[in-house]
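K.L.:
After the sequence you'll find the predicted model.
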Amino acid sequence: MEIYIKELRLDDLQVNGLKIYQHKDKYCFTSDAVILANFARVKKNEVFVDLGSGSGIISILLAGKYNASMVHAVEIQEYLAKMSKLSVDYNNLAHKIKVHNTPMQTAHKILGKHTMDAVICNPPYTRQGDGEKNQDLEIAICRHEIKVNLEEVIKSAADLVKYGGRFYLIHQVERLSQIFFYFHKYKFQPKRLRFIQGKIGLRPNLVMIEAYSYGNEGLIVEQNLILYDENGQETPELNQIYGRIKK
């Protein structure tokens, strides 16, 4: 599948000179990916896997902003994988990000089983059969469980991560009981949760989770992340995450 630069736009990530290619009329990353990358703890010399990496936004932030040693970006859609490679090359991060055009379910056959320090994933949220699908298949695959379901996401992470390694996931709050069920099945212990509110006064609709492979019990629930204030303006914390203001 060919990529034509004229179909793309180059967006400024507003941190460390990083930029990312996105298609003008197709799938674009959301704030969820940026927030999840910020939630992850990046330790020195660690190797991450970004499952369902899409445009490469999480991988680029982990490597270019948070200084991950190496990130393997795993993306099943050929077009998105090629486009993310363009962004990696543009940002001179090819020595820190490797893009793999492959299903996440079999990524361990390429990268090795139980070899990764940490896995991160911003998966499709909507179950197959729920909600109205976008007519553009590329967008639909990013939003709906067409190519991978929740259990497969968690199993894929378990296949890749080392004993004691970490898994970072963002998902809908309404699916939290399912997530915990599959965490137990695949030997993940949730250690840190942070709920996301779209606005002050609204119930959280998303949750970020840090889980450890074969971890001990003990869960910390952090203060909710609120994206917009009562006037609909972005909160200072959200602006900090985006790099618009300094801490």
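P.N.:
Perfect, I can see it now.

K.L.:
going forward, measure contacts and count neighbours with C-alpha atoms only.
P.N.:
Fine.

K.L.:
which outside residues touch stretch 145-163?
P.N.:
Residues from elsewhere that reach stretch 145-163, judged by C-alpha atoms under 8 Å, 6 or more residues apart in numbering: 51, 104-108, 111-119, 121, 123-128, 140-141, 167, 179, 182-183, 186-188, 213-214.

K.L.:
so how far is it off the chain centroid?
P.N.:
Here stretch 145-163 shows a centroid-to-chain-centroid distance of 13 Å under the convention C-alpha atoms, centre = their mean, to the nearest Å.

K.L.:
can you check stretch 144-161 too?
P.N.:
13 Å.

K.L.:
do stretch 177-193 as well
P.N.:
Stretch 177-193 sits 17 Å away from the centroid of its parent chain (C-alpha atoms, centre = their mean).

K.L.:
next, the one to line up against it:
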Amino acid sequence: MSESVETKSGESVDVLFDGALKIIQSRSGYRFSLDALLLARFATIKPRDRVIDLGTGNGVIALILARRHPEVEITGVELQNALAERAARNVALNQLDGRVSLGRGDVRAARSIAAPEHFDAVVCNPPYRRRASGRISPVEEKKIACHEIHGELGDFINAGFFLLRTKGRMAVVYWAERAVDLLASLRQAGLEPKRLRMVHSFAQDEASLVLVEAVKGGRSGVEILPPLIVYRAAQEYSEEVTAMLAGKF
């Protein structure tokens, strides 16, 4: 790891996979959560794929994918300047400059991001909350990351369709309570849901998240995977999540 990358006041450096990855994050602003790791693990990535992460935040998904798939080309796009700059430092910190490229971009203007049909796979962890729903954080980074302030679900899905080649794949993590919105948006855009997995905090709980992978121009028919359980007891991760957090994907 590079030790010359600057960290700023109000930032922390957190580790993943027993220190294999280091992530600079704001202490009070946007911070990645388990959602990002689940998505990076769920997405189907093939050798020599060109992959784009829409709304990359601090770059954690792009970095995990680069670590898991050393033969792929990864691009991260972020709207917020502060997050995009932090993501760039994270790429340098983890010495992945030659593997991960970053840029500032708006999913509502997909043509400004890249040429159409340029990518084989899209990953996306979009804002879950509608613009006026729930408590809106006074912290700008959190507000934009969590609420549809600068891009609704459909904007992310349509950008994915534009950027994907035919038969390319888009993997999304989203709130389970908005699963119908996600599935409808994907199909309406021409991305057919092919794999779906619900995520539950505990086995007896309702699902909190849904993971969906869709194929551009794919045939109808979806594979429903076994549910993913995060905890097996209070403050004790399930075996599957424990292995994932250790980097055993």
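P.N.:
Noted; the coordinates are in hand. Computed from a predicted structure; not experimentally measured.

K.L.:
Show me how to select, in PyMOL, the buried members of the contacts of stretch 145-163 of structure 1.
P.N.:
A single PyMOL command selects the buried members of the contacts of stretch 145-163 of structure 1 (16 or more other C-alpha atoms under 10 Å):
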select buried, resi 51+104+105+107+108+113+114+115+116+117+118+119+121+123+124+125+126+140+141+167+179+182+183+186+187+188+213+214
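
K.L.:
Return the subset of the contacts of stretch 145-163 of structure 1 lying in strands.
P.N.:
Leu51, Met116, Asp117, Ala118, Val119, Cys121, Phe167, Phe188, Ser213 (DSSP state E).

K.L.:
And the third one, how close does it get to Ser69 of structure 1?
P.N.:
For Asp117 of structure 1, the distance to Ser69 of structure 1 equals 11 Å [C-alpha to C-alpha, to the nearest Å].

K.L.:
hey, what's in contact with both of the two?
P.N.:
Common contacts of Asp117 of structure 1 and Ser69 (C-alpha under 8 Å, 6+ apart): Glu46, Val47.

K.L.:
just to revisit the earlier point, return the closest of the ones in strands among the contacts of stretch 145-163 of structure 1 with respect to Tyr4 of structure 1.
P.N.:
Within these, proximity to Tyr4 of structure 1 (C-alpha to C-alpha) peaks at Leu51, which comes in at 25.1 Å.

K.L.:
My guess is the closest one contacts Ile120. True?
P.N.:
Yes - counting by C-alpha atoms under 8 Å, Ile120 is a contact partner of Leu51 of structure 1 at 6.3 Å.

K.L.:
In three-state terms, how would the corresponding residue of structure 1 for Ala82 of structure 2 be classified?
P.N.:
Using TM-score structural alignment as the criterion, Ala82 of structure 2 maps onto Tyr79 of structure 1. Three-state assignment for Tyr79 of structure 1 (DSSP: H, G, I helix; E, B strand; the rest coil): helix.

K.L.:
Same question for the one 4 residues further on.
P.N.:
Three-state secondary structure (criterion: three-state DSSP) places Met83 of structure 1 in helix.

K.L.:
can you pull out the helices in structure 1?
P.N.:
In structure 1, the segments counted as helices under DSSP state H are 31-39, 57-64, 78-90, 107-111, 137-143, 150-160, 176-185, 236-241.

K.L.:
Ala203 of structure 2: what's it in contact with?
P.N.:
Taking C-alpha under 8 Å, 6+ apart, we find Ala203 of structure 2 in contact with Ile229, Tyr231, Arg232.

K.L.:
hmm, 7 Å instead?
P.N.:
With contact set as C-alpha atoms under 7 Å, 6 or more residues apart in numbering, Ala203 of structure 2 has these partners: Ile229.

K.L.:
What lines up with it in structure 1?
P.N.:
Aligned by TM-score structural alignment, Ala203 of structure 2 pairs with Ile200 of structure 1.

K.L.:
And that match, how far from Arg244 of structure 1?
P.N.:
Ile200 of structure 1 sits 21 Å away from Arg244 of structure 1, going by C-alpha to C-alpha.

K.L.:
Then Phe188 of structure 1?
P.N.:
Phe188 of structure 1 sits at a distance of 35 Å from Arg244 of structure 1 (criterion: C-alpha to C-alpha).

K.L.:
One more: Asp89 of structure 1?
P.N.:
Counting by C-alpha to C-alpha, the gap from Asp89 of structure 1 to Arg244 of structure 1 is 24 Å.

K.L.:
Leu238 of structure 1 now?
P.N.:
Separation of Leu238 of structure 1 from Arg244 of structure 1 (C-alpha to C-alpha): 9 Å.

K.L.:
Comparing the two, which shows the higher neighbour count?
P.N.:
Leu238 (18 against 14; other C-alpha atoms under 10 Å).

K.L.:
That one -> structure 2?
P.N.:
Per TM-score structural alignment, the equivalent position to Leu238 of structure 1 in structure 2 is Val241.
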